[in-house]
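**Q** Fold the following, please.
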Amino acid sequence: MAQQRPIVGSRRLISIIGGSIGNLVEWYDFYAYAAFALYFAPAFFPSDDRTSQLLGTAAVFAVGFLMRPLGAWWMGMYADSRGRKAGLTLSLILMFCGSALIALTPTHVAIGSAAPAILLFARMLQGISVGGEYGASATYLSEMAEGRNRGFWASFQYVTLIGGQLCALLVALVLGVLLSEAQIQAWGWRIPFAIGAVLALMAYGLRRRMAETDAFIDVGVDRPRSSLTALWRAYPTLFVRIAIVSGGGGLAFYAYTTYMQKFLVNSSGFSRGSATQIMTAALVIYMLAQPLAGHISDRFGRRPNMLAFAMLGTIATVPAFTILAGTQSAGAAVVIIVGLLLILTAYTAISGLFKAELFPPHIRALGVALPYAVGNALFGGTAEYVALSFKAAGMESGFYWYVAGAIAVTGVIFVTLPETRATSTEWELRGRSGRS
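**A** Alright, predicted model coming up:
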């Protein structure tokens, strides 16, 4: 394998920024669906009942998550064998195709049941893309960052992930000013997906110029094969533990962020515009908090962060949602949601890094991506559907307890996992000596 120039100074920083910008575009495209589902639900799932419409879009949203394990498996092996850079560029091509399809798909009125079928296929492409993106991105950032600041730099995975969600909300705010609700519902919802497709092409160009990581190159051309069989044989217990942690953490993330906007409209009674403004304010604070939590993990270790999330999230979830359901104050809603998101920050800032540090370089992208995708497919991706099902059954508070219980289970798993702050460096040193 051809050697690249040493990654030092500004070149390392440029590579980290390039990977982060691409990650932002990936997650903008993915979250544009959630941000505009309130508007395009009638176009694909005509019904007189808003909850029924949202159930239809939530089901398609969940399918995107169900495709994540396939994307994680396929693209994780690809990133382990062809390089982190190769995996990251491929994920953007798939995201472009999914976003362009959604932007161009006719409505149910025009082509009947083919409309939701095409929407479903587009979400499948996006799910495969994001399934591979998470593992390749977490691996790339953890390997590109210097050891003593790895938590700080790796936290930018979620800075850009949240940034993508925030950009989707900002586009919604701008369209809300420029267009009427009727115009957005009729055709304006297509604009964010068209923007996403164009941004994906631009980010693809940036990622093609990124450097490959030393950790990948050091393994050499005779690297052990990355495969599901190899991963399961070597790390079966770790696979299950990471899947459980990812399921609980992913459920909390989507409950506190993606579903929260719909909860504010469908349960608290806020207008769609007010809900968007509340979530935008909360997400800005959440995004800015990520590097601080990453820095804390560099100083005190990864496990204290994880255990803090598990303990505080278990305690706070039920009362927070209960109060939100009855509040009419936008200010109070922002404070409560920010409180939940700051608790979640302890997990999200280093979740990808924590998993990457548990695996050797030759199988790291697959080891991070696949159990994460499995856990999120089962719990994170179904969060909206489960929440709306509880609401439709007249037992909405059951969802609050469901989230709290899942977070509590992650706490049990965190206790069984080791401190990983120095693990990644050890793996890489062993890789250089040919013993990975």
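
**Q** make it CA atoms for all contacts and neighbour counts henceforth
**A** Noted.

**Q** quick one, helices of the stretch 251-400 of the chain?
**A** Along the stretch 251-400 of the chain, counting by DSSP state H, counting those that start in this stretch, helices occupy 258-266, 272-300, 302-326, 330-348, 351-356, 364-375, 383-392, 397-416.

**Q** how far does the shortest one sit from the chain's center?
**A** Pointing back at helix 351-356 there. Relative to the mean C-alpha coordinate of its chain, helix 351-356 is positioned 13 Å out (C-alpha atoms, centre = their mean, to the nearest Å).

**Q** Secondary structure element holding the residue positioned nearest the centre of the chain?
**A** In the chain, the residue lying closest to the centroid (C-alpha atoms, centre = their mean) is residue 161, at 6.2 Å. Following DSSP states H and E, one finds residue 161 within helix 156-178.

**Q** got the angle for that helix vs helix 258-266?
**A** Helix 156-178 and helix 258-266 are oriented at 30 degrees to each other (axes from the mean of the first three to the mean of the last three C-alpha atoms, to 10 degrees).

**Q** Just name the most buried of the helices of the stretch 251-400 of the chain.
**A** Most buried of the helices of the stretch 251-400 of the chain, by mean neighbour count (mean count of other C-alpha atoms under 10 Å): helix 364-375, with a mean of 30.

**Q** Can you spell out which helices and strands pack onto it?
**A** If you count contacts as 3 or more C-alpha pairs under 8 Å, 6 or more residues apart in numbering; DSSP states H and E, helix 364-375 packs onto helix 68-82, helix 114-144, helix 228-234, helix 236-256, helix 351-356.

**Q** Could you dump those helices into TSV and include distance to residue 33?
**A** Formatted as TSV, the helices and strands packed on helix 364-375 follow (distance: least, C-alpha to C-alpha, whole Å):
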stretch	distance to residue 33
helix 68-82	16
helix 114-144	9
helix 228-234	30
helix 236-256	13
helix 351-356	23
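
**Q** tell me the contacts of residue 28?
**A** Going by C-alpha atoms under 8 Å, 6 or more residues apart in numbering, residue 28 touches 161, 163-168, 196.

**Q** Here is a second sequence; please produce its structure as well for comparison:
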Amino acid sequence: MSLSKADYVKSIFQAASGNFLEMYDFFIYGFYAQYIAKAFFPAHNQYISLMVTFSTFAAGFLMRPIGAIILGGYIDREGRRKGLMLTLAIMAIGTISIAIVPTYESIGLLAPLLVVLGRLLQGFSAGVEVGGASVYLSEIAPARHRGFFVAWQSSSLQLATMTAAGIGYLLNSVMMPDTIQAWGWRIPFFIGALIVPLLLVLRTTMRETDAFLAQRKHPEFSEIMRSMILNYRIIIVGALLISMTTVAFYLSEIYTPTFGRVVLHLSASDSLLTSFAVGLVALFAVPAMGALSDRIGRRPLLIAATILAMATSYPVLLWLVSNITFYHLVLTEIWFALLYAMYNGAAMVTLTEIMPARVRTVSLAFAFSVAVALFGGFTPMISTWLIHTTADKASPGYWLTFAALCGICATLMLPRSKNLASTDTAAQVGSSVPNFSD
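**A** Below you'll find the model as predicted:
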């Protein structure tokens, strides 16, 4: 089916809407971690309280691989449109739960249990959201612009970061810290809950992709599992490929507010403005890099970004902690955002191109979810642990360096196919396991 430019814009907006809600929720959880810790996970030691809060944050990521298999299989069997509507509905429950659950002082242990349950549901649905949206965008995109289209999925995450940071900045401007601690931190979660009906309406009008409709037979769950086992190598490589992009994102955007306030002792407003600036840069940089990958190939960008990350991650953070100012924090995080944009602009579309066509959503979502569960979701907790253990405020740079090493290893193992940007790449890898020996 031939789509107009307006149809393409609408389809991108519909597909990316769920990613917006997912990242909006993750950002405000990361930013208000201190307040959430006191409300639901009180402890005499701030480090322990914060670690438990980030552990709950990470627990949601452990549900992602399960959600990727179950919901990803549903999407590959029933259709992109139906699946993306279902994931958004489940995701909304996680956002609403944080907003309405009473504090530990009010209901005791039931409070943290309900929060954990909400995070698990959120992680379950998020396990397929990025993968489902990426596959949808790759299948509706003109072949020569696939990288540019898929990149808008990641750009929606930046818009969510900017929105959440803007709301947080406004609250910090009009409310006293005690008021925010008492109940003000819940307002952004309520706003997220109010956005849900609009996003559900948007998704109900999505069109199904031609690629899915063209399949004569859609796989049953047993076939999906068998295909994933047969294609285990490409899934492992895909997970390693995503490690760099997920750590760079969660380090530069999700962990930044806590890092700025708790570690560098800058103001909450400074941390929020930094997150807003990082989101603004990445909002346009990711699609630009996606378009560049359409022109020069995926592999050159992947290699360049990982080498730069390995060479600069720790030195840049060391420079920041040795010269702590708001402007230095902004420059540091923007540098990480540019590394993320360069890598992500090529990585996400590569993932859609190397996965088998009949089980593309579940395979992509599972690889992505494993990477986020093992790398991204634990980034705030690992960063907090590294700083506490080593007494080195720049030590999170080691974590990004390690993720970049995983990324370049995965890039070198990718199947050869005209720089991973040929117009028929997806078809080439649709029915067979790529050759990893070259």
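
**Q** related to what we said a few turns ago, list just the one of the helices of the stretch 251-400 of the first structure that sits closest to residue 242 of the first structure.
**A** Of all the helices of the stretch 251-400 of the first structure, it is helix 364-375 that lies closest to residue 242 of the first structure, at 5.8 Å by C-alpha to C-alpha.

**Q** Read off where the closest one ends up in the second structure.
**A** Under TM-score structural alignment, helix 364-375 of the first structure corresponds to residues 360-371 of the second structure.

**Q** now that stretch, how far from the centre of its chain.
**A** 12 Å.

**Q** Which position in the second structure pairs with residue 268 of the first structure?
**A** When the second structure is aligned by TM-score structural alignment, residue 268 of the first structure is paired with residue 264.

**Q** now for the helices and strands packed on helix 364-375 of the first structure, which one comes closest to residue 285 of the first structure?
**A** Across these, closest to residue 285 of the first structure is helix 236-256 (C-alpha to C-alpha), at 13.5 Å.

**Q** can you name the residues of the second structure that the closest one overlays?
**A** In the comparison with the second structure, helix 236-256 of the first structure aligns to the range 232-252 (TM-score structural alignment).

**Q** returning to what we had before: can you give me the distance of the residue nearest to the centre of the first structure to residue 262 of the first structure?
**A** Distance, residue 161 of the first structure to residue 262 of the first structure, using C-alpha to C-alpha, to the nearest Å: 19 Å.

**Q** do residue 235 of the first structure as well
**A** Computed as C-alpha to C-alpha, the residue 235 of the first structure to residue 262 of the first structure distance reads 38 Å.

**Q** now residue 20 of the first structure
**A** From residue 20 of the first structure across to residue 262 of the first structure, the span is 28 Å (C-alpha to C-alpha).

**Q** One more: residue 134 of the first structure?
**A** Applying C-alpha to C-alpha, the value for residue 134 of the first structure to residue 262 of the first structure is 25 Å.

**Q** what does residue 188 of the first structure give?
**A** 19 Å.

**Q** Where in the second structure does the helix holding residue 161 of the first structure fall?
**A** With TM-score structural alignment as the criterion, helix 156-178 of the first structure aligns to 152-174.

**Q** Same question for that stretch: list its buried residues.
**A** Using 16 or more other C-alpha atoms under 10 Å as the test for burial, stretch 152-174 of the second structure gives 152-169, 171-172.

**Q** That stretch vs the first structure, average distance?
**A** Stretch 152-174 of the second structure, aligned to the first structure and superposed, deviates on average by 1.1 Å (mean C-alpha distance after the TM-score superposition for the first structure).

**Q** for stretch 126-136 of the second structure, same thing?
**A** Counting by mean C-alpha distance after the TM-score superposition for the first structure, stretch 126-136 of the second structure comes out at 0.7 Å.

**Q** neighbouring contacts of that stretch?
**A** 15-16, 18-19, 22, 61, 63-68, 71-72, 75, 80, 83-84, 87-88, 91, 150, 153, 209, 348-349, 352, 360-362, 364-366, 368-369.

**Q** repeat that with 7 Å
**A** 15-16, 18-19, 22, 64-65, 67-68, 71-72, 80, 84, 87, 91, 150, 153, 209, 352, 361, 364-365, 369 (C-alpha atoms under 7 Å, 6 or more residues apart in numbering).

**Q** The aligned residue in the second structure for residue 206 of the first structure and residue 345 of the second structure, how far apart?
**A** Here residue 206 of the first structure is matched to residue 202 in the second structure, going by TM-score structural alignment. Taking C-alpha to C-alpha as the measure, residue 202 of the second structure and residue 345 of the second structure are separated by 25 Å.

**Q** which one of these two has more residues nearby?
**A** Using other C-alpha atoms under 10 Å as the criterion, residue 202 of the second structure and residue 345 rank with residue 345 on top: 33 against 18.

**Q** Surely that one touches residue 152?
**A** No - between residue 345 of the second structure and residue 152 there is no contact under C-alpha atoms under 7 Å: 9.2 Å.

**Q** Between the two, which contacts overlap?
**A** In contact with both residue 345 of the second structure and residue 152: residue 287, using C-alpha under 7 Å, 6+ apart.

**Q** Chain neighbours aside, what residue packs nearest to residue 275 of the second structure?
**A** Nearest residue to residue 275 of the second structure, sequence neighbours excluded (C-alpha to C-alpha, 6 or more residues apart in numbering): residue 253, at 5.8 Å.

**Q** roughly how far apart are the one you found and residue 306 of the second structure?
**A** Distance, residue 253 of the second structure to residue 306 of the second structure, using C-alpha to C-alpha: 18 Å.

**Q** Kindly report the same for residue 41 of the second structure.
**A** Computed as C-alpha to C-alpha, the residue 41 of the second structure to residue 306 of the second structure distance reads 37 Å.

**Q** Residue 296 of the second structure now?
**A** Taken as C-alpha to C-alpha, the span from residue 296 of the second structure to residue 306 of the second structure is 17 Å.

**Q** what does residue 139 of the second structure give?
**A** Residue 139 of the second structure sits 27 Å away from residue 306 of the second structure, taking C-alpha to C-alpha as the criterion.

**Q** And for residue 338 of the second structure?
**A** Residue 338 of the second structure is 12 Å from residue 306 of the second structure, where distance means C-alpha to C-alpha.

**Q** now residue 374 of the second structure
**A** 18 Å.

**Q** Residue 325 of the second structure: neighbour count?
**A** The number of residues packed near residue 325 of the second structure is 15, by other C-alpha under 10 Å.

**Q** Map it across to the first structure for me.
**A** Using TM-score structural alignment, residue 325 of the second structure pairs with residue 329 in the first structure.

**Q** any idea how far that match lies from residue 269 of the first structure?
**A** According to C-alpha to C-alpha, residue 329 of the first structure stands 11 Å off from residue 269 of the first structure.
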